[in-house]
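*Asks:* Need a 3D model of the following:
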Amino acid sequence: MDPSYSVYEDAVSRNKESAARGVVELELPAGVRVRGLLQSGYQSVLTREALEFVADLERRFRPRVKYVLACRREEQARYDAGELPGFDPATKAIREGDWVCSAPPPAIADRRVEITGPVERKMIINALNCGAKMFMADFEDSLAPTWDNLMRGQINLRDAVNRTISFEDKARNKLYKLNPKTATLLVRPRGWHLQEAHIEIDGEPATGALVDFGLYFFHNHVNFRSKHGGFGPFFYLPKMQHSREAAVWNSVFDQAEDVTGVPRGSIRGTVLIETLPAVFQMHEILYELREHSAGLNCGRWDYIFSFIKTVRAHPDRLLPDRVQVGMKQHFLKSYTELLIQTCHRRGVHAMGGMAAQIPIRNDPAANEAASALVRADKLREVKAGHDGTWAAHPGLISLVVEVFDSNMPHANQLDVKREDVQVMEDDLLQMPKGKRTLEGLRLNTRVGIQYLAAWMTGTGSVPLYNLMEDAATAEISRVQNWQWIKYGAVLDGGLVPGVRVTKELFARVLDEEMVCIEREVGPAKFAVGRYREAAKLFAKQCTSEILDDFLTLDAYRNIVQFAPTARM
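*Replies:* Predicted coordinates:
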C-alpha cells in the first residue's frame, strides 16, 4: 500500500458526513497520527500509553515485517519460474532434533471444541456462552477491517476479559450477558501483509497485526493472566509461509512481555498452517516459537487457496471444482496427518479445521444432512489424533462435543504420536482428483460477488447456500476462476463438458449470476447493496494478467474512511 494514500483520495470526502456524530480528542505520542473518525469510547482504547506501546512495536519490527514480505515475493517468483515448495535441507537438524516446546498451560490443556467468529459484541457473548472450550475472536478472515469494526472489537474484547460485556437487543427485548462459566478467549490478529491505514506511525501506515495484538495485549494482559493461572493472553497467528515469520512473532511476544514485566513464555500462540509453503516448515515454526507455542491448526480453506496461488504459474496443476476438494483428497489427508505427527512429537496441540456447514432452519432433512457431514468430519479428525477442532456456529457445538467426548476421554491426545505417518514432498503436492464444471464456475462467481458485497459493507462472515463463507473460502472462488481463465481450462464434467473457460465465457457467466443474485436477495436489497461494485472488483481480480496475492488488499481501499481532520 502506498504510504502517500493516493488510492484513498476520496476517503476523507466519503466520511465528512460522519463528522457530525462528534469528534473525540486524543493525546497522541510523537510520530503517531490517527486518521480514523474518533467516536465516543474509542479514547478508552487509543490511550497515549497504548499507542506508545503499539508505536514501539512498529518501530522495532517494521523492518523485519517488510523483510519477510519481501522474502515471500522472492519465493513466489521461484515458484512462478517452475520450482515447487519442499523441505529445506538447511534446517534438517531442527526437523530431526529431539527438542520439545514448553508444556501447554492448564488453561488451554483441553481444547476439544473451539468456536470462531468476528469481534462483534453479540457474537462474542454467544460464543463465550455456547459450551465450547475456547473461542477464537477474529480480527482476520471473518472480520471486514473497517475502522469502526476494529475499534469496537477492541472495546468488546476488553469488556469480555473484564466480564462486563452485555448487549441489549431492543427489537427482541432481550439482554445478552455472560454465563458464570464461559469459553477461554483466544484472539487472531491480522496477517503480516495487511496494513492499518487509519493509524500512521512516523508517516507510514501501521502494521495491522501489531495494532490488533498491541492494543489487545496492552489493555488486557493483567486481567487476563489473573483469571488464567498467570498465563496468557492466547493468540492464533495466521497466514505465515516460513519460520522466519514465526521468529518475528516470537520476538514481538518477548518484547511485549519484557516491557510489561510479564514472565517469559506467558503469551501462547497457535499457528494456522494455511499456506502450502508453511506445511514444509512446521517443525521450524514450532522451534522458533517453542517458548510461546500452543500448537498448530489445520487452516484447510486458506490452505486450498494457497495451494492454487502457489502453483499459479503451473498450467498442469488446474484444480477441480472447489466442492470436490475435500479432506479425503490425498494432499489434504497427508497435510493433516503430518501436522498431528509434528505437533505431538513437539508436545503441543494439533488442532483440526473448520467444517463450513451451518444449521439449516425450516428444512429438517437438509439440516440432518449437514449435521451428518459435520459429524463425519469431526470423527475423522478425532480418530486421526487431533486434540480439538473448530465449529462455525453455536448450534453445532453440542454435536462436535459429543463426537470428541466419545472418542477422546482425556484432555488431549498428545500421547498419540502417529509414528505410522510417512509423508513425503510428493504427498503434499499431489493434485486433487475431480472434475471441472460450468456449475463450479458459476458457484465460484456467485459466492465471490456476494461475499465481496457483504465485506465492503462491513460484514466479513456470511452464510451462503448453507455454508459459512469468510475471506478464506471466497479466496478459493477467486483464484480458481483466475486459474481456469488464465490457462483456458477445459471443463471435463457437469452438464456441458468440453467447453473451454475464456474471459468471454466468464463475462457471460458473471452477467447471468448477477441476475440470479438479484432474484435471490430481492430487487430492493440488490439496489442498495454493493453488488455491482463487488462484481466489477471480482471480475477484475479473476481476469487480471497477474494474480493478486489477496482479494482483500484490493478491496481494502473501498472501506477506508478518514476523518475530515486527522491530527498528529
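
*Asks:* From now on I want contacts and neighbour counts done on CA atoms only, so please keep to that.
*Replies:* Fine.

*Asks:* Break down the stretch 151-300 of the chain into its helices, ranges please.
*Replies:* In the stretch 151-300 of the chain, the segments counted as helices under DSSP state H, counting those that start in this stretch are 208-227, 243-260, 276-279, 282-288, 300-310.

*Asks:* Arrange these in a markdown table, one row each, with mean neighbour count and distance to Leu338 as further columns.
*Replies:* Shown next, in a markdown table, are these (neighbours: other CA atoms under 10 Å; distance: least, CA to CA, whole Å):
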| stretch | mean neighbour count | distance to Leu338 |
| --- | --- | --- |
| helix 208-227 | 21 | 28 |
| helix 243-260 | 18 | 17 |
| helix 276-279 | 24 | 8 |
| helix 282-288 | 23 | 9 |
| helix 300-310 | 24 | 14 |
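
*Asks:* Can I get those helices in CSV including distance to Asp470?
*Replies:* Output for the helices of the stretch 151-300 of the chain, formatted as CSV (distance: least, CA to CA, whole Å):
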stretch, distance to Asp470
helix 208-227, 18
helix 243-260, 24
helix 276-279, 19
helix 282-288, 25
helix 300-310, 9
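
*Asks:* right, so of those, which gets closest to Val499?
*Replies:* Of all these, helix 300-310 sits nearest to Val499, with 21.4 Å by CA to CA.

*Asks:* Not counting whichever helix or strand comes after that closest one itself, show me its contacts.
*Replies:* Once the chain leaves helix 300-310, the next helix or strand it forms, by DSSP states H and E, is helix 330-345. Counting by CA atoms under 8 Å, 6 or more residues apart in numbering, helix 330-345 makes contact with 100, 279, 282-283, 295-296, 298, 300, 326-327, 349-350, 352, 384-386, 414-419, 421-423, 427-432, all of which sit outside it.

*Asks:* among these, which are in helices?
*Replies:* 279, 282-283, 300, 384, 427-429 (DSSP state H).

*Asks:* Pull the most distant pair out of those.
*Replies:* Greatest spacing in the ones in helices among the contacts of helix 330-345, by CA to CA: Ala384 and Leu429 (20.5 Å).

*Asks:* pretty sure Ala474 contacts Gly448?
*Replies:* Yes: Ala474 lies in contact with Gly448 (CA atoms under 8 Å); the separation is 5.3 Å.

*Asks:* Please indicate which of the contacts of helix 330-345 are buried?
*Replies:* Restricting these to buried positions leaves 100, 279, 282-283, 295-296, 298, 300, 326-327, 349-350, 352, 384-386, 414, 417-418, 428-429, 431-432, with burial counted as 16 or more other CA atoms under 10 Å.

*Asks:* how about the helices of the stretch 1-150 of the chain, start to end?
*Replies:* So, for the stretch 1-150 of the chain - with DSSP H, counting those that start in this stretch - the helices run 11-15, 48-80, 92-96, 121-129, 147-161.

*Asks:* who are the neighbours of the longest one, in terms of helices and strands?
*Replies:* Which is helix 48-80. strand 204-207, helix 208-227, helix 243-260, helix 300-310 (3 or more CA pairs under 8 Å, 6 or more residues apart in numbering; DSSP states H and E).

*Asks:* And this one, please, so the two structures can be compared:
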Amino acid sequence: MTEQMMEQPQTLTGLKLAGHHIQGQEEVFTEGAMSLLESLCARFAGDVDALLAKRKERQVRIDKGELPDFLPETRAIRDGKWTIRGIPTDLQDRRVEITGPVDRKMIINALNADVKVFMADFEDSLAPSWEKVIQGQINLRDAVRGTIEYKAPDTGKEYRLNDNPAVLIARVRGLHLKEKHVEFNGQSIPGALFDFCFYFYHNYRQLLSKGSGPYFYIPKLESHLEARWWAKVFAFTEERFCLEPGTIKCTCLIETLPAVFEMDEILYELRSNIVALNCGRWDYIFSYIKTLKHHSDRVLPDRQQVTMDKPFLSAYSRLLIKTCHKRGALAMGGMAAFIPAKDAEANRLVLERVCKDKELEARNGHDGTWVAHPGLAQTAMAVFNQFIGDDHCNQLHITRDVDAPILASELLAPCEGERTEHGMRLNIRIALQYIEAWISGNGCVPIYGLMEDAATAEISRASIWQWIHHQKHLSNGKLVTKALLKEMLVEELANVKEEVGSERFTHGRFTQAAVLLEEITTADELVDFLTLPGYELLTKQEH
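*Replies:* Sure thing, here's the model as predicted:
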C-alpha cells in the first residue's frame, strides 16, 4: 500500500461505542457479543427504516379516510390449515406473568413471586439510559446463572433467588427506538437488535442447559412484514450458533390497531419461533387513538371508562384467543396495573377489581395474564387456577369455533362514554408525573394506586390531543382547546407540587416535563411516541 493511499480518509465502517464508560461494560461487550451485533446490524439494521416508512405510508392513507381492515392479499394464510412449530415445556403454563424493569432488586423479587413467568423489560417500563441498559444485561446474566444478589443500601436487607424461580423472558425495545450509544456505519443502531443480541449471546447456553431457552417478548409490531424481519433475525442467529431451527422462542404483543388485522399473518411469519400473542391493552388503546386520530367519530372518552368490556376491546380479546388457539399458540391476557393498598378496605376493593378483570379474561379463554405487582399474583393465580384447573396447563382446548366471525367494524367500533374535566385533569397529572420520572431515568412509576409505564402516559396525552384536534366539549360544556390545556397544566403543576412536596418538586424535573407535555399535546401533528423526545432529554442529561 502506497503512502498516498494510506493518507486518504478511511470509510467509516463497523461498530462504534459512542456512550461513556459504564462500570462492568467489559462483561457485556465481549469480542463474541460484539461480533454478533456487528453481523446483525450489517444484515438487518438497514431494513428497519424501510419498515418504519411503511408504517407512515399506511398512516397517511388512514388519515385521508381509509379504515384498517384484513388484508385481501393474505387471505390464503388466514384460511389455511397450519399451526406453529410448538411450545417448550416451560412455556406451556403461563397462567400468571409479572412484568417489570431490569433493575437488580426488581428482577429478584419478580423471579421469586408466585408467578409462572417474569417478563424482564427493556421497553415501556425502562427509561433506557446507557447505564440502565448495560446494567440490565449484567443483571439478567447473573439471574440466569442464579448468582444474582442485592443488598439494600438503606436497610441492609439482602435479596437472593429462591430455589424455583419463574421462567425468564426478555422484552426488547420496539423497532422505532434507537440505541444512541452504539453506532454502525455512523448511524445509531436499533435498540431492539442491541437488547436481543446481548441477552441471547450471554445467556443462551446456560438457559438451554437448564431445560429452558432464549425467550423474548416482541413489542409494538404493526405488520406481518415486521414479524418476517424478526423471523429472519432469529433464523440467522440460530444458524450462526448451530442451534436447531425454532430454538429461540418469542411472544408478540398485539398492542397496535394495525396488528390486530394481521394476527394470523404474524403467527405464520414467525411460526418456527412464536409461542403466543399477548393483549397489550394499554398500548392498544393508545394505538386506537393514534391510528384513528383524524376520524372524529372515533374519539375516546376518559381513560378510566375505556375498559375491556367495551365492544372494540372485547372483540380484540376474543379474536386474539380464537386466532391463537386455532394455530396452537397461547393467548395471553393484559395487565392488571393496580398496586396493593395499605388500607385494608381500599386493598379489598383493589383485589375485587383485579379479580373481576381476570375472570373476564379467563372466561373468554385466555391462557394467562399479567400483573405489575407481586401482591396481585395470588389473586390472579386463584382466578386462572379455577378456570384452567390441575388437568391442563392452559386453555388451548377452548377454540371459540362457535363464535361468529369478528368483523373489522367490531374492532373499530366507537367507544361510548363521557369526557370530563376531572378526567382531563387526571390525564395531565399522570402524564406530567410519568414524563418527569422517565426523563429522570425511571420508567416504572406508582401514581394514584396504579403502576404506570409509558403506555398509560401515552393514552393520557394522546386523548387530550385528540379532544383538542376535534374540538370536543367536556361534560360540563367547556370546549377543549390548546388554551384550556395550558391553563389546566399550570394549575395541575401546582397541584403536583403540593402532592410531592416542595423539596421533591425543586430537585425533580417537573418544569421540563410540563414543557414537553405541552409541546406534544398542542402540536399540530400527534407525536408518535413521547419516548422519542423523552429519549433526547434523557441522553442530554447523561453528558
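
*Asks:* TM-score of the superposed pair?
*Replies:* For this chain pair, the superposition-based TM-score is 0.96 by TM-score structural alignment, normalised by the length of the second structure; 529 aligned residues with a CA RMSD of 1.2 Å.

*Asks:* how about the helices of the stretch 1-150 of the first structure, which one is nearest Phe538 of the first structure?
*Replies:* Proximity to Phe538 of the first structure, assessed across those by CA to CA, is greatest for helix 11-15 (21.1 Å).

*Asks:* how about the closest one, which residues of the second structure does it hit?
*Replies:* Mapped onto the second structure using TM-score structural alignment, helix 11-15 of the first structure covers no residues at all.

*Asks:* who's in contact with that helix?
*Replies:* With CA under 8 Å, 6+ apart as the criterion, helix 11-15 of the first structure contacts 560-564.

*Asks:* quick revisit: so between Ala474 and Gly448 of the first structure, which is more surrounded?
*Replies:* Gly448 (26 against 23; other CA atoms under 10 Å).

*Asks:* so that one sits right up against Ser477, yeah?
*Replies:* Yes: under the criterion of CA under 8 Å, Gly448 of the first structure is in contact with Ser477, at a separation of 6.0 Å.

*Asks:* Show me what Arg141 of the second structure aligns to in the first structure.
*Replies:* Superposed on the first structure with TM-score structural alignment, Arg141 of the second structure falls opposite Arg158.

*Asks:* quick one, what contacts that match?
*Replies:* Arg158 of the first structure sits next to 216, 219-220 when contact means CA under 8 Å, 6+ apart.

*Asks:* Closest one of the residues you listed to Leu373 of the first structure?
*Replies:* Distances from the contacts of Arg158 of the first structure to Leu373 of the first structure were compared by CA to CA; the smallest belongs to Tyr216, at 35.9 Å.

*Asks:* Could you check which residue of the second structure pairs with the closest one?
*Replies:* Aligned against the second structure - with TM-score structural alignment as the criterion - Tyr216 of the first structure pairs with Tyr199.

*Asks:* Could you measure from its match over to Gln135 of the second structure?
*Replies:* 12 Å (CA to CA, to the nearest Å).

*Asks:* Kindly report the same for Glu492 of the second structure.
*Replies:* From Glu492 of the second structure across to Gln135 of the second structure, the span is 35 Å (CA to CA).

*Asks:* pretty sure Thr379 of the second structure contacts Leu351?
*Replies:* Yes: here Thr379 of the second structure reaches Leu351: they are 6.9 Å apart, a contact under CA under 8 Å.

*Asks:* How many residues are close by Gly32 of the second structure?
*Replies:* Neighbours of Gly32 of the second structure using other CA under 10 Å come to 13.

*Asks:* which residue in the first structure lines up with it?
*Replies:* Aligning on TM-score structural alignment places Gly32 of the second structure opposite Glu49 in the first structure.

*Asks:* next one: Thr307 of the second structure
*Replies:* Under the alignment (TM-score structural alignment), Thr307 of the second structure pairs with Gly326 in the first structure.

*Asks:* ok, its match - contacts?
*Replies:* Leu332.

*Asks:* Could you rerun that using 6 Å?
*Replies:* Residues counted as contacts of Gly326 of the first structure (CA atoms under 6 Å, 6 or more residues apart in numbering): none.

*Asks:* Then Ala313 of the first structure?
*Replies:* Residues in contact with Ala313 of the first structure, defined by CA under 6 Å, 6+ apart, are Asp80.

*Asks:* Can you find the partner of it in the second structure?
*Replies:* Using TM-score structural alignment to pair residues, one finds that Ala313 of the first structure aligns to His294 in the second structure.

*Asks:* Likewise for Ala370 of the first structure?
*Replies:* Residue correspondence to the second structure (TM-score structural alignment): Ala370 of the first structure is matched to Val350.

*Asks:* Show me what secondary structure element comes after the helix or strand where that match lies.
*Replies:* Assessed by DSSP H and E, Val350 of the second structure sits inside helix 344-364. Taking DSSP H and E as the definition, the helix or strand that follows helix 344-364 of the second structure towards the C-terminus is strand 368-371.

*Asks:* Would you check the span in the first structure matched by that next one?
*Replies:* Per the alignment by TM-score structural alignment, strand 368-371 of the second structure matches residues 388-391 in the first structure.

*Asks:* Can you give me the stretch of the first structure that stretch 412-425 of the second structure aligns onto?
*Replies:* Mapping stretch 412-425 of the second structure onto the first structure (TM-score structural alignment) gives residues 429-442.

*Asks:* now swap in stretch 54-61 of the second structure and tell me
*Replies:* So in the first structure, the equivalent range for stretch 54-61 of the second structure is 71-78, judged by TM-score structural alignment.

*Asks:* rewinding a little: tell me the spacing between the match of Ala370 of the first structure and Leu426 of the second structure.
*Replies:* Using CA to CA, one gets 19 Å for the distance from Val350 of the second structure to Leu426 of the second structure.

*Asks:* check which helix or strand covers the aligned residue in the first structure for Glu518 of the second structure.
*Replies:* With TM-score structural alignment as the criterion, the equivalent of Glu518 of the second structure in the first structure is Ala539. In this structure, Ala539 of the first structure sits in helix 531-543 according to DSSP H and E.

*Asks:* cool, Asp548 of the first structure as well?
*Replies:* With elements delineated by DSSP H and E, Asp548 of the first structure resides in a region that no helix or strand encompasses.

*Asks:* quick one: it from Lys92 of the first structure, how far?
*Replies:* Shown here: Asp548 of the first structure relative to Lys92 of the first structure, a distance of 32 Å by CA to CA.

*Asks:* Looking at these two, which is more packed in?
*Replies:* When Asp548 of the first structure is set against Lys92 and neighbours are counted by other CA under 10 Å, the residue ahead is Asp548, at 16 against 12.
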